[in-house]
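Asker: Show me the folded form of this:
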Amino acid sequence: MTTTTDSYVTSKQITTRLKRSAGQLDGVLRMMAEDRPCEDVLVQLAAVKSSVDKAMKLVIARNITNCVDDQANVDAEKLTHSLDLLLKTK
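Answerer: Predicted structure coming up:
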């Protein structure tokens, strides 16, 4: 999908999020090599987890958008709320 309007999630947005997650994970590995305190490592791991969760949300949003793109009766706000709940309950 090459559309860049706010209502569509692009591959570039997903790729950017995943690259950010990879960078954060590389940082965690450096912290481990430096014997940084457990608390510091765990904070960064939580940030990685959050970033990956956001990437998952983008992938799911893109999939839903692609599936319902041609249907006029879709309530986008309800879909977004459902996605938020999905990630919060895992």
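
Asker: okay, CA-based contacts and neighbour counts for the rest of this
Answerer: Will do.

Asker: quick one: buried residues of stretch 27-41?
Answerer: For stretch 27-41, a neighbour-count test (16 or more other Cα atoms under 10 Å) marks 27, 28, 31, 41 as buried.

Asker: Show me those that map onto helices.
Answerer: Among the buried residues of stretch 27-41, DSSP state H puts 27, 28, 31, 41 in helices.

Asker: this one next, for a side-by-side:
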Amino acid sequence: MEESHAHTHSYEPMKADLVRRLRRIEGQVRGLQKMVEDGRYCVDILVQIAAVKSALHQVGLSILESHTRGCVAEALRERDREEEKVDELIQVLRQFTKL
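Answerer: Predicted coordinates:
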């Protein structure tokens, strides 16, 4: 499902915020690694894992919303590969909501 676009991605206006949030998540993951290395209490580690999962999920939702409002909506408006875009959206929703 990898698709390369020559045009600007729908998340472009929020790209700096997304990168900032992903860097924060990266720091949280490094912190988790250190917690395990230091032998921290299991519950503390699990709480931090839940926080990382939630933060990553929020980034994903932001990109998903942007994709839907941008790429998918544009395809529907222009009657350009609308069936393909809807199928792609359904597939990505299935993957995104998988546990």
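
Asker: Next, format the buried residues of stretch 27-41 of the first structure as a markdown table and append distance to residue 8 of the first structure.
Answerer: Converted to a markdown table, these look like this (distance: Cα to Cα, whole Å):
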| residue | distance to residue 8 of the first structure |
| --- | --- |
| 27 | 31 |
| 28 | 32 |
| 31 | 36 |
| 41 | 34 |
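
Asker: can you tell me which two in those residues are farthest apart?
Answerer: Using Cα to Cα, the buried residues of stretch 27-41 of the first structure reach their maximum pairwise distance at 27 and 41, which is 9.2 Å.

Asker: To which residue of the first structure is residue 60 of the second structure aligned?
Answerer: Following TM-score structural alignment, the counterpart assigned to residue 60 of the second structure within the first structure is residue 56.

Asker: make that residue 15 of the second structure, sorry
Answerer: Per TM-score structural alignment, residue 15 of the second structure is aligned with residue 11.

Asker: which residues of the first structure fall in helices?
Answerer: With DSSP H as the definition, the first structure shows helices at residue ranges 11-33, 38-68, 76-88.

Asker: a markdown table for these, including distance to residue 1 of the first structure?
Answerer: Output for these, formatted as a markdown table (distance: least, Cα to Cα, whole Å):
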| stretch | distance to residue 1 of the first structure |
| --- | --- |
| helix 11-33 | 7 |
| helix 38-68 | 9 |
| helix 76-88 | 18 |
